[in-house]
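Asks: Structure for the following, please:
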Amino acid sequence: MWFWRMGTDLAIDLGTATVLVYMAGKGIILKEPSVVAVDKNTNKVLAVGEDARKMIGRTPGNIVAVRPLRNGVISDYDITEKMLRHFIQKSCGKRKISAPKVMVCIPSQATEVEKRAVVDAAKNSGAKSVYLIEEPLAAAVGAGLDISEPSGSMVIDIGGGTTDIAVISLKGVVVRASIKVAGDRFDEAIIRYIRNKFKLMIGEKTAEEVKFIAASALKGARNETATVRGRNLVTGLPDNIEVTTDELVSALEEPVRLIIDKIHDVLEKTPPELAADIIDKGILMTGGGALLHGLDKLIEFETGVRVFIANDTVECVVLGSGKVLASINKNNTEAIENEVQRA
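Replies: From the prediction side, this is the model:
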């Protein structure tokens, strides 16, 4: 049995696409894909993280590369626990001293069952105390927003599995919403569009590459062409086609519209005084999905409110969680007293 060294408390962004680990005093010490390669015959874990991601679509039949988190929540408890144990052990080593506090980020409106699954996975991986914090609140802290002011701030955190939207004021979340549409749905939409239009089957990794090379949420925001390689569904042979930005805008229209509709819902539920603050201060976007080209400009056009993408947008959530965990260690939970749950 291994344990953590004294003082190595951790904040973990257990994301659908990526796991980030923050260690007190050291910052972000690990950032790897949320992927596990498993031998189906023996149920043995063969690789975790980046090593497992390289196997996606390239393994024999008995080996599968799985993502144990879907839509921001645990879909395979046993594999998630093994993945979490691997990442924490990799972060902290095997020296036998004491177990730490661990803070884990969760989506807004996560159910009690989903929360319990996260807590159990962390405790079974060796954590002594587990704290949960909502992703938009952590993102706000990580982006440097002063959440203690009696002033409204709006945060949109677009991850791999969920988009979390929150209006924050006076150390708490006033209005919150979560939708299971984010980066993964963007990739799925691209895969579906290319399959239907070009009769070409591509994988998740290829779709993600195409998304960054040529995709946009807003027509006219860029003009790129990407070469896409895959398997021709008519001939069964390897093939390649070219896809343009305008075509990818059409492919992404449905998931992007769902996110914008949810943003409208949150703004409609926001008290007038806080809505006025948001107009003055703008909307903050965080998460890897926020990097979809043109999405910030489209939201700005649809809402009439300025939109800013945070610096270190992918790391905001785990950085904020680390700051909050440090305040807990100093017995200073005032800034988050109603928002952090200890299990």
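Asks: only C-alpha atoms for contact and neighbour calcs from this point on.
Replies: Will do.
Asks: after the longest helix along the chain, next one along is what?
Replies: Selection of the longest helix in the chain by residue count, based on DSSP state H, yields helix 245-269. Sequence-wise, the next helix or strand downstream of helix 245-269 (DSSP states H and E) is helix 272-281.
Asks: elements contacting that next one?
Replies: strand 153-158 (3 or more C-alpha pairs under 8 Å, 6 or more residues apart in numbering; DSSP states H and E).
Asks: relative to strand 153-158, how tilted is the next helix or strand after the strand it packs on?
Replies: Proceeding N to C from strand 153-158, the next assigned helix or strand is strand 163-169, under DSSP H and E. Between strand 163-169 and strand 153-158, the angle comes out at 170 degrees (axes from the mean of the first three to the mean of the last three C-alpha atoms, to 10 degrees).
Asks: Show me the helices in the stretch 51-200 of the chain, by range?
Replies: 77-92, 112-124, 135-142, 183-198 (DSSP state H, counting those that start in this stretch).
Asks: Residue 44: neighbour count?
Replies: By other C-alpha atoms under 10 Å, the residues close to residue 44 number 12.
Asks: if I read this right, it contacts residue 38, doesn't it?
Replies: Yes: the pair residue 44 / residue 38 is scored as a contact, 5.6 Å apart, by C-alpha atoms under 8 Å.
Asks: returning to that earlier point: show me which parts of the longest helix of the chain are buried, residue by residue.
Replies: Neighbour-count burial for helix 245-269, counted by 16 or more other C-alpha atoms under 10 Å, picks out 245-252, 255-256, 259-260, 262-263, 266-267.
Asks: Next, the angle helix 272-281 makes with that helix.
Replies: Using the same axes, to 10 degrees: helix 245-269 against helix 272-281 is 140 degrees.
Asks: Following up with a second sequence; could you model it the same way so I can compare the two?
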Amino acid sequence: MGSPKKWFVFKYEHIDYLDNIRPIEKDRNEEFLEELKQLFKNEGWEGDGEIGEIWLPPFLLSSANSVGHWVYHVKQQNNGTSFIASSLYLPFPELLNQNVSKYLKSKPDDTNEPVNVEGRNIIQYEVDDFKKDLHSYKDNIEKELRAINEISNQKIKEEIEEKILGYNQCMIIQLLQNFMDDCYLQLLIEVLENGNKSKLKLAKKNIKLDFNKHVYKDMDGDDWLTITNIISDVWDDFKRTGFTDKLSRLTKPLDYEMSKQDKELRHEIIKHVIIRNCIQHHNWQLDRDSLNFSLPNTDSIEVMSDENSTIKINMSKRIKLSKTELYEIIDKLNLFAETLSSRVGEKVKTRY
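Replies: The predicted model follows:
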């Protein structure tokens, strides 16, 4: 789970039935909890009350996946105000009725000057969190592999090592997907909400907009709410897009065509997306359709061994991962994040 520093926080009065709010587990990541507490305090929470979790089923949010969405809640004891933190925007009319003034952002003026030039570019928080999480995965891989060194049965040891490497590889690629989704959301906000001073050209897409949710009763059709929901629909479409198209939609508005400017980096990233798909859906076998769809005219991939030699994996053969290969893709994803941040910094004027 990413840092909650930039999450939405909603206030609501009052939630009196708290029995279905699950208390935060004591062994939950301490850094995450401290950031969550600080987020609430920034919005006026005085530090009392118990932080808990509320599960929202997937049919309530178009931007949630099939497992639904968790939000975090704390109720201030002295006045009964509930604070609700969510990584996703919560488009519920009664909740928004009490939060319109908070989220009704002022529009940029008509000048062409950059905003807060000395600040951070619009995806820098996402980049920092992504790189931090990549570093954590690298540390975890090292610790987990070290923990099985004492196993004397070589076959069992190799089976466990394969599971460790496969699990972490899949999680790293999921982390990449989430990072790209979050970065694209920032581009959407820049273009559709902040006035697009930098004149970014997003890819044209036929997207079905759900106009039933764009204007709520008793809200007088506030423009910001309409724009926010359009952003939500476009973002939802982006998240469902195949990886190669998603990569193109994210990078081309920044004049960063990886197929021409960073061909090798693009190939390595897509290769690992294919590997993840084959691990999860094809029992570790290099699947023909997965390979040809993402890397046309290719019948094999190459991975690094722990001896720094290259292993060629042909179609339908079992994929063999190594610690060296995973460290290589982590380094390449760090490079991708830094390059993307640099391109955004050059192309987009807005600063935070």
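Asks: So after superposing, what's the score?
Replies: Laid over one another, the chains give 0.28 as their TM-score (TM-score structural alignment, normalised by the length of the first structure), with 173 aligned residues with a C-alpha RMSD of 7.2 Å.
Asks: Deepest-packed of the helices of the stretch 51-200 of the first structure, please.
Replies: Scoring these by mean neighbour count under mean count of other C-alpha atoms under 10 Å gives helix 135-142 as the most buried, with a mean of 28.
Asks: Please list the residues outside it that contact it.
Replies: 105-108, 147, 155-157, 164-166, 168, 172-173, 286, 315-321, 323-324 (C-alpha atoms under 8 Å, 6 or more residues apart in numbering).
Asks: Of the residues you listed, which belong to strands?
Replies: If you go by DSSP state E, the contacts of helix 135-142 of the first structure have 105, 106, 155, 156, 157, 164, 165, 166, 168, 172, 173, 286 in strands.
Asks: now these in a markdown table, with distance to residue 212 of the first structure and neighbour count?
Replies: Shown next, in a markdown table, are those (distance: C-alpha to C-alpha, whole Å; neighbours: other C-alpha atoms under 10 Å):
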| residue | distance to residue 212 of the first structure | neighbour count |
| --- | --- | --- |
| 105 | 26 | 27 |
| 106 | 26 | 24 |
| 155 | 23 | 29 |
| 156 | 20 | 26 |
| 157 | 18 | 31 |
| 164 | 22 | 31 |
| 165 | 23 | 30 |
| 166 | 26 | 28 |
| 168 | 31 | 26 |
| 172 | 34 | 18 |
| 173 | 32 | 22 |
| 286 | 16 | 30 |
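Asks: Can you name the two of the residues you listed that sit furthest apart?
Replies: 172 and 286 (18.1 Å; C-alpha to C-alpha).
Asks: Distance-wise, check residue 166 of the first structure relative to residue 157 of the first structure.
Replies: Separation of residue 166 of the first structure from residue 157 of the first structure (C-alpha to C-alpha, to the nearest Å): 9 Å.
Asks: Please apply the same query to residue 132 of the first structure.
Replies: Counting by C-alpha to C-alpha - residue 132 of the first structure and residue 157 of the first structure are separated by 17 Å.
Asks: out of the helices of the stretch 51-200 of the first structure, which comes closest to residue 177 of the first structure?
Replies: Among the helices of the stretch 51-200 of the first structure, helix 135-142 comes nearest to residue 177 of the first structure, with 9.9 Å by C-alpha to C-alpha.
Asks: which residues does residue 170 of the second structure contact?
Replies: 276, 279, 280.
Asks: how about the helix or strand containing it: buried residues?
Replies: Element membership of residue 170 of the second structure, judged by DSSP H and E, is helix 154-188. By neighbour count on 16+ other C-alpha under 10 Å, the buried set for helix 154-188 of the second structure is 157, 160-162, 164-166, 168-170, 172-173, 175-188.
Asks: Could you look up the next helix or strand downstream of that helix?
Replies: Next helix or strand after helix 154-188 of the second structure toward the C-terminus (DSSP H and E): helix 223-240.
Asks: For that next one, enumerate the helices and strands it packs against.
Replies: helix 154-188.
Asks: Name the nearest residue to residue 307 of the first structure, sequence neighbours excluded.
Replies: residue 283 (4.7 Å; C-alpha to C-alpha, 6 or more residues apart in numbering).
Asks: Secondary structure element holding residue 278 of the second structure?
Replies: helix 263-281.
Asks: Report the buried residues of that helix.
Replies: By neighbour count on 16+ other C-alpha under 10 Å, the buried set for helix 263-281 of the second structure is 265-266, 268-279.
Asks: re the thing from before, the helices of the stretch 51-200 of the first structure: which one's closest to residue 32 of the first structure?
Replies: helix 77-92 (8.7 Å).
Asks: Which other helices and strands does that closest one contact?
Replies: By 3+ C-alpha pairs under 8 Å, 6+ apart, helix 77-92 of the first structure packs against strand 27-33, helix 112-124.
Asks: what's the closest of the ones in strands among the contacts of helix 135-142 of the first structure to residue 210 of the first structure?
Replies: Using C-alpha to C-alpha, these come closest to residue 210 of the first structure at residue 286, 21.0 Å.
Asks: was I right about that closest one contacting residue 320?
Replies: No: between residue 286 of the first structure and residue 320 there is no contact under C-alpha under 8 Å: 11.7 Å.
Asks: can I get the buried residues of helix 263-281 of the second structure in CSV with distance to residue 244 of the second structure?
Replies: Output for the buried residues of helix 263-281 of the second structure, formatted as CSV (distance: C-alpha to C-alpha, whole Å):
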residue, distance to residue 244 of the second structure
265, 13
266, 9
268, 12
269, 10
270, 7
271, 11
272, 12
273, 9
274, 11
275, 14
276, 14
277, 13
278, 16
279, 19
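Asks: circling back to that earlier point, possible to save the helices of the stretch 51-200 of the first structure as TSV with distance to residue 28 of the first structure?
Replies: Shown next, in TSV, are the helices of the stretch 51-200 of the first structure (distance: least, C-alpha to C-alpha, whole Å):
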stretch	distance to residue 28 of the first structure
helix 77-92	10
helix 112-124	18
helix 135-142	12
helix 183-198	22
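Asks: Any idea which of those gets closest to residue 229 of the first structure?
Replies: Of all the helices of the stretch 51-200 of the first structure, it is helix 183-198 that lies closest to residue 229 of the first structure, at 10.6 Å by C-alpha to C-alpha.
Asks: Need the contact partners of the helix or strand just after that closest one.
Replies: Next helix or strand after helix 183-198 of the first structure toward the C-terminus (DSSP H and E): strand 200-201. For strand 200-201 of the first structure, contacts defined as C-alpha under 8 Å, 6+ apart pick out 191, 194, 195, 230, 231, 232, 233, 239, 240.
Asks: Tell me which two of the residues you listed sit farthest apart.
Replies: It's 191 and 239 that sit farthest apart of the contacts of strand 200-201 of the first structure, by C-alpha to C-alpha, at 14.8 Å.
Asks: Residue 290 of the second structure: which of the buried residues of helix 263-281 of the second structure is nearest?
Replies: residue 274 (6.1 Å).
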